[in-house]
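In: Kindly return the folded structure for what I paste below:
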Amino acid sequence: MASAFAQAPESEERPTSDEVIARSGVPASAVAAVVNDSVVTTFDVRQRMKMMVISSGGKLPQEAFPQLQAQALRDLIEERLKLQETRKYELQVTDEEINDELNMMAAQSGLTLKQMIEMLEGTGVSIKSLREQIRAQIAWPQLVQGRYRDRVRVSEDEIENTLERMREDASKEQYLVSEICIPVDNPSQAQQYYQGSMQLIEQMRRGVPFSVVAQQFSACTTAAVGGDLGWVRSGELSEELDAAIRDLPPGSVTNPIPSEGAFMILAVRDKRQATEKGEPTFTLAYAAADESLGNNAARAALDKIKSAELCSGRSLRIDLGKGVGYSLLENVTLDQIDERFRPHIEDLSRDEQSPVIKADNAYHSAYVCDKDEGLGLPSREALENRIYSRQLARIAQQYLRDVERDAMVDVRMKSLLQSNG
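Out: You can find the predicted model right below:
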């Protein structure tokens, strides 16, 4: 992998679709789509549809097959575009990485890799098709992160504003939510994407589980776990999604909701009462200076806690000096703190430091790295990661749109349903 993601030189002038097909040796009747210099065959589409049916446990009704075929072809086109783009930047996925993913998939199904391969081949699915799918799933996020991670900035204000909304809404219900994301690649075709989203809802009304539809059709990162978002609090989702789930009873599914360049379908699986405020917990950067240093030197050393990296759990960036010890105390309650220090800590907020306290032949001080007010809110780090992932996912979606806009994509396939039946 090129460490700087340097783009490889451009190739010769792009061939036409017919030239690509002629070079491939694939009969024109067996071509489902041409993606730049690559051919997606009708065999590839059948393979993907079989994998989708297997992963759904065979629960997809026949009426769902037109949508299944369209999604299979769409996924294959996107995978080709992703792999072609990663090749431009000389990004390689090793066989070992793919094997690790295959072994994990097999273990999750209670099978050995050999057993899983035999099971797939017994249903007519080539392991080669699955390996290519996994290759794209590994390569694309690596490319997106390598190129764009420095552009994603989660500000302290953004984290604090989200936490503040969650604090304000802590007195309200919480929701166990699943999601399906249908990206709107072309805004002028929004109505078609909406109708496609409604077809997915119709499948669920006919008994197809939400998790199965999410696994097969959702573009969210949660697709791998059936769309499961877990428990969310009011205010945690964007305003339009938050408003949509508030009045839904458990077991209900929303209509498609336009949100951030996609149609979102949300399922409320359960609700629970608001978290009752409990005992606050602190994560403290604690330091102590030996009394022999003297009052002024000890206080000067303890003042450096603010500029050190103790909250991250790493070694201090600044040496506090000889005779000064430090530690990171995580998730401690007030009753776990020495009673002589409690009054100086209990009212502190994040990024505040206690006064210097003299006790037991030493000078002591504590800096609040984080504080949970007892509402069970996620840590700042967890919330930052969540916001970061969503921002990077939006960039990845836009990146793929740009790649497709500059590509030659020629869809030739009409229908495989008669031969698939």
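
In: going forward, measure contacts and count neighbours with C-alpha atoms only.
Out: Fine.

In: which non-adjacent residue is nearest E330?
Out: Using C-alpha to C-alpha, 6 or more residues apart in numbering and skipping the chain neighbours, the partner closest in space to E330 is T283 (4.3 Å).

In: I'd like the next helix or strand past the strand or helix carrying that neighbour.
Out: Applying DSSP states H and E as the criterion places T283 in strand 281-290. The element immediately downstream of strand 281-290 (helix or strand, assigned by DSSP H and E) is helix 295-302.

In: which other helices and strands contact that following helix?
Out: Contacts defined by 3 or more C-alpha pairs under 8 Å, 6 or more residues apart in numbering; DSSP states H and E place helix 295-302 against strand 281-290, strand 362-372.

In: quick one: the very next helix or strand once past it to chain centroid distance?
Out: Using DSSP H and E, the next helix or strand after helix 295-302 towards the C-terminus is strand 324-333. Centroid separation between strand 324-333 and its chain, computed with C-alpha atoms, centre = their mean, to the nearest Å, is 31 Å.

In: ok, now stretch 73-89?
Out: 20 Å.

In: That one: which residues count as buried?
Out: Within stretch 73-89, the residues that count as buried by 16 or more other C-alpha atoms under 10 Å are 73, 75-89.

In: So which of the residues you listed are in helices?
Out: 73, 75-88 (DSSP state H).

In: Go through those and name the one nearest V212.
Out: Of all those, V212 sits closest to D75, with 16.0 Å by C-alpha to C-alpha.

In: structure for this one too, so we can compare:
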Amino acid sequence: MTKNLWRRAASAMIVGAILTIGAAMPAVAQAARVTVNGTPITDLQVAQRQKLFALEGSSGGSKGATEQLIDEAIQISEAKRLGITVSNAQIDEALLQIARNMNVSQDRLINMLQQGGVGMDTLKDRLRAAIAWNAITEQVIMPQVQISELQLDEQAANKVQDYQTFDYILKEVIFVGSGSGGRAGQANSYRSKFAGCDTAVDLSLAFTDAAVIDVGRRHATQLPEAIAKELAGLNVGGITKPRVVETGVSMLAVCEKAQAEDLTFIKSDLRAEAGNDVLVDQSAAYMANLRKQAKIIYN
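Out: Just a heads-up that it's a prediction; the model follows:
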């Protein structure tokens, strides 16, 4: 699996903060409720995390907040052991991304936290642990993930349909512009006169706003299912029915067609799915082992 793909799979594991205004809870004294590898987790931290839960509309209560804080303390401890640091700039960027995802300004995000009685450090602490764990996942867990290529080959072969066993060289004929009704009429007229790729450009000159684009080589597994099925029923020199697309009305012309089973693109999707599943399982196992080794003292 490519590094970028792994990075996306790992990044998907970072917990997002989707906030809505909620009620504040009464303040509590700063007494250590739990100590994790020498790091205290206070009653105040637990209360603040519960408020953050309330803002997110999630449940968990005091126990859920405590357990999440324990996990985060362990993650930060492991990051330190591995020499991983999370900069303030990374935290700021994560906060900005949350605000963008919510379509609010960063000032508005801070104001929402304040109205819910949540200190900014509460969200920052969660983000610091999440970013640290993401780095641990990428540095330690990803390299351990193994996916059987033989199994992927077998799964991909079982997924290939008859219409997906062709390789094409295609041209796109597109009637550019809005007003799909009129464009579709021109496209159908073009299609009725179409006599093959060699004369595609010359034929387009007789129509308004028609363009012929070399798509090049495409395997059926690279194409949307409906198009792949239609192309499978065409011979060389055939052209698909008009389809409305964002830029106008489009048709695909078959310039070359050959029988060719290519599992590359199916395998790529299967690899991503399998990699995500394995990564989730191994990350959970890694975390469970860290918790088992951690010195957790409940007060």
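
In: on that earlier part again, now the helices and strands packed on helix 295-302 of structure 1 in CSV, please, with extra columns for mean neighbour count.
Out: Below are these laid out as CSV (neighbours: other C-alpha atoms under 10 Å):
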stretch, mean neighbour count
strand 281-290, 23
strand 362-372, 23
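
In: Dump those strands to CSV, plus distance to L143 of structure 1.
Out: Output for these, formatted as CSV (distance: least, C-alpha to C-alpha, whole Å):
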stretch, distance to L143 of structure 1
strand 281-290, 35
strand 362-372, 33
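
In: So for R46 of structure 1, which of those sits nearest?
Out: With C-alpha to C-alpha, the closest approach to R46 of structure 1 among those belongs to strand 362-372: 51.5 Å.

In: helices or strands up against that closest one?
Out: Packing partners of strand 362-372 of structure 1 (3+ C-alpha pairs under 8 Å, 6+ apart): strand 281-290, helix 295-302, strand 357-359.

In: Give the aligned range of stretch 383-398 of structure 1 in structure 2.
Out: Mapping stretch 383-398 of structure 1 onto structure 2 (TM-score structural alignment) gives residues 270-285.

In: Next up, the contacts around the residue nearest to E330 of structure 1.
Out: With contact set as C-alpha atoms under 8 Å, 6 or more residues apart in numbering, T283 of structure 1 has these partners: 328-332, 368-371.

In: repeat for S24 of structure 1
Out: 38-39.

In: Which residue of structure 2 is paired with S126 of structure 1 in the alignment?
Out: Aligned by TM-score structural alignment, S126 of structure 1 pairs with G119 of structure 2.

In: residues near that match, how many?
Out: Residues lying near G119 of structure 2 (other C-alpha atoms under 10 Å) number 17.

In: Could you grab the helix/strand/coil label for the nearest residue to L5 of structure 2 once chain neighbours are set aside?
Out: Leaving aside its sequence neighbours, L5 of structure 2 sits nearest to A272 (C-alpha to C-alpha, 6+ apart; 7.3 Å). State at A272 of structure 2, reduced to three classes by DSSP: H, G, I helix; E, B strand; the rest coil: helix.

In: once aligned to structure 2, how far is stretch 38-48 of structure 1 on average?
Out: Stretch 38-48 of structure 1, aligned to structure 2 and superposed, deviates on average by 0.5 Å (mean C-alpha distance after the TM-score superposition for structure 1).

In: Going by neighbour count, which residues of that stretch are buried?
Out: Across stretch 38-48 of structure 1, burial judged by 16+ other C-alpha under 10 Å covers 38-42, 44-48.

In: if we look at that stretch, which residues are touching it?
Out: Identification of contacts with stretch 38-48 of structure 1 by C-alpha under 8 Å, 6+ apart yields 20-21, 24, 26, 30-34, 69, 72-73, 76-77, 80, 124-126, 129, 413, 416, 420.

In: List only those of these flagged as buried.
Out: Among the contacts of stretch 38-48 of structure 1, the ones that count as buried by 16+ other C-alpha under 10 Å are 20-21, 30-34, 69, 72-73, 76-77, 80, 125-126, 413, 416.

In: Where do the helices of the stretch 101-250 of structure 2 begin and end?
Out: Counting by DSSP state H, counting those that start in this stretch, one finds helices in the stretch 101-250 of structure 2 at the ranges 106-115, 120-136, 149-159, 180-193, 200-204, 225-232.

In: quick check: the fourth one aligns to which part of structure 1?
Out: Mapped onto structure 1 using TM-score structural alignment, helix 180-193 of structure 2 spans no residues at all.

In: What are the buried residues along that helix?
Out: 180, 183-184, 186-187, 190-191.

In: Out of the contacts of T283 of structure 1, the closest to Q174 of structure 1 would be?
Out: Using C-alpha to C-alpha, K371 is the member of the contacts of T283 of structure 1 that lies nearest Q174 of structure 1, at 21.3 Å.

In: so who does that closest one touch?
Out: With C-alpha under 8 Å, 6+ apart, K371 of structure 1 has these contacts: 280-283, 349-350.

In: again, only this time at 7 Å
Out: K371 of structure 1 sits next to 281-283, 349-350 when contact means C-alpha atoms under 7 Å, 6 or more residues apart in numbering.

In: Can you name the residues that contact the spatially closest residue to it that is not a sequence neighbour?
Out: Computed as C-alpha to C-alpha, 6+ apart, the closest residue to K371 of structure 1 that is not its neighbour in sequence is F282, at 4.6 Å. By C-alpha under 7 Å, 6+ apart, F282 of structure 1 lies in contact with 330-333, 368, 370-372.
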